[in-house]
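1. got a sequence here, can you build the structure:
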Amino acid sequence: MNTAIRVIMTADGSHTLVNGDLEKSYHSVYGAWQESQRVYIELGLFPAFDRFAAEPINLFEMGFGSGLNALLTLREAERLQRPVHYVSIDTEPVPLAEARRLNYDQLLATTQLAALHEAPWNEAVAITPFFTLEKRQVSLQEFNTEHQFQLIYFDAFSPTSQPELWEVDMFSKLAGFLLPGGLLTTYCSKSIVQRAMRAAGLTVEKHSGPRHKRDVLRAVKN
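-> Below you'll find the predicted structure:
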């Protein structure tokens, strides 16, 4: 049976989705847009553009979800004219009816949210000249790829909801996907997550989070 998904408004005026089975929101209720902008764009995408200035960016996202992270990344790829190949996995894609209700295009002055959600799964699709989307309907445990990535957005549900995704073996797998100097960003800064990342051989950095979130994490593959 498909999970019940509903749309709610967050404190910064952007929508998020709520998973009815877990009763967990896809983004912070204090502000979906400001969380994604801080954690994934400011701490992930912009530094990756700087570190790998001469290369197209291969980016892996754990959890396509609402498509907000992808849309923000597409917007910056187009603005800066930097090619991004965006690979994202999800086991339960958001139904199109709910995705079409999200207000991200109005909020961000973009027009591509529908194209991101309507793009077929399990193949690469050029959404714009600078952004190619490759959505895979598969779990992280089963996902394998020949790509190596400069950047990973780790946006799974919390360790209390999906503890199996925050363990050492999962971060070891992700570290194997990263190129040397590659980055992994996530909203969760719990001590157990930091320990798992370090045990996987990653260097962990704490950074200030968005409003109502003191710390978030960025990990680096040395």
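
2. going forward, measure contacts and count neighbours with C-alpha atoms only.
-> Fine.

3. okay, buried residues for the longest strand anywhere in the chain please.
-> In terms of residue count, the longest strand belonging to the chain (DSSP state E) is strand 178-186. The neighbour-count check on strand 178-186 (16 or more other Cα atoms under 10 Å) flags L178, L179, G182, L183, L184, T185, T186 as buried.

4. longest single helix anywhere in this protein?
-> Scanning the chain for the helix with the most residues, using DSSP state H, yields helix 68-80.

5. and it, what does it pack onto?
-> Under the contact definition 3 or more Cα pairs under 8 Å, 6 or more residues apart in numbering; DSSP states H and E, helix 68-80 sits against helix 32-36, strand 84-89, helix 113-118, strand 131-136.

6. out of these, nearest to E78?
-> strand 131-136 (7.5 Å; Cα to Cα).

7. list the buried residues for that closest one?
-> So strand 131-136, judged by 16+ other Cα under 10 Å, has buried residues F131, T132, L133, E134, K135, R136.

8. which stretches of the protein form strands?
-> Going by DSSP E, the chain shows strands at 5-9, 15-19, 24-25, 57-62, 84-89, 124-128, 131-136, 149-154, 178-186, 203-208, 215-220.

9. by contact count, what packs against the longest one?
-> Packed against strand 178-186 by the contact rule (3+ Cα pairs under 8 Å, 6+ apart) you find helix 46-51, strand 149-154, strand 215-220.

10. to compare against the first, here's another:
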Amino acid sequence: MKRNIITTSDGSKTIQIEEWNEQYHSIHGAIQEANHVFMKHGLLYYYEKLDNKLTEIDTEEISILEIGFGTGLNTFLTLIEAEKLKLNINYVGVEAYPVQLEEIQQLNYIELISETHKAVFEKLHETPWEKPHLITSNFKLEKQQKFFKDINSENRFDLIYFDAFGARVQPELWTEDIFKIMYKALKENGVLVTYCAKGSVRRAMQAVGLTVERLPGPPGKREMLRATKTT
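-> Next up, the predicted model:
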């Protein structure tokens, strides 16, 4: 399938799959979407859930699973936020079809987010797959090349960034079967966030036992979803 590098509304670039008319990020702003969905309503929300007990957070490791490692944008933003908040992060990014380095080099995330983190962004993409690597003193990354249906973690993650391609082009990624896997992977009180707000997706999440809330969406989307594993 033909892949193009396009510029989104906030000036940040993303990859477009021409045949599907689908992008890795929102055409209304790749960085804006990532910050709104995964940082504000994901990482920062989870941080606040810990009641800002700074002495505990300083020594606690937060485990994050990203469904769709893609361009590494969410990973990069998470690393920078973790640095600011003094959080230790254990990050697993799952991707069936890794983006090529030549495509990554055409993106402008370093320029728009933090040029001082250029070497770190490059390291995120250059480290080998299938093994954990210490990217910075407080950020460990493991990239796994597999299909989402093959994830078999149990009670491992505090937070899931569900950033798969949209249900319009890959409906099989937004089913009860997939969300059962996500539920199993989450720890008790763990949180899943996604840009998607389709009613069928919300119902699939609820059917597996997740407690789901609708939230205001990023630019170009009215709503998004956040789900919690409650008992």
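
11. re earlier: pick the most deeply packed of the strands of the first structure.
-> Comparing the strands of the first structure by mean neighbour count (mean count of other Cα atoms under 10 Å), strand 149-154 comes out on top with a mean of 26.

12. that one packs against which elements?
-> strand 57-62, strand 178-186.

13. give me the distance from that strand to the chain's centre.
-> Computed by Cα atoms, centre = their mean, to the nearest Å, the chain-centroid distance of strand 149-154 of the first structure equals 8 Å.

14. again, but for stretch 35-48 of the second structure
-> The chain centre lies 11 Å from the centre of stretch 35-48 of the second structure; the measure is Cα atoms, centre = their mean.

15. and stretch 139-149 of the first structure, by the same measure?
-> Centre-to-centre, stretch 139-149 of the first structure and its host chain are 14 Å apart (Cα atoms, centre = their mean).

16. how far apart are the longest strand of the first structure and its match in the second structure?
-> In this overlay with the second structure, the average offset of strand 178-186 of the first structure from its partner residues is 0.7 Å by mean Cα distance after the TM-score superposition for the first structure.

17. now do that strand and strand 203-208, the angle between them.
-> Orientation check (axes from the mean of the first three to the mean of the last three Cα atoms, to 10 degrees): strand 178-186 of the first structure against strand 203-208 gives 30 degrees.

18. and strand 178-186 of the first structure, which stretch of the second structure?
-> Aligned by TM-score structural alignment, strand 178-186 of the first structure falls on residues 186-194 of the second structure.

19. and what of stretch 85-93 of the first structure?
-> Counting by TM-score structural alignment, stretch 85-93 of the first structure pairs with residues 90-98 of the second structure.

20. need the distance between the two termini of that stretch.
-> Start to finish, the residues bounding stretch 90-98 of the second structure are 20 Å apart (Cα to Cα, to the nearest Å).

21. quick one: residues in contact with that stretch.
-> 61-70, 75, 139-148 (Cα atoms under 8 Å, 6 or more residues apart in numbering).

22. what about L80 of the first structure, how many neighbours?
-> 11 (other Cα atoms under 10 Å).

23. okay, it and R136 of the first structure: tell me how far apart.
-> Separation of L80 of the first structure from R136 of the first structure (Cα to Cα) stands at 26 Å.

24. as a quick check, tell me the outermost residue of the second structure.
-> Among residues of the second structure, the one most distant from the C-alpha centroid is T55; the distance is 26.3 Å, by Cα atoms, centre = their mean.
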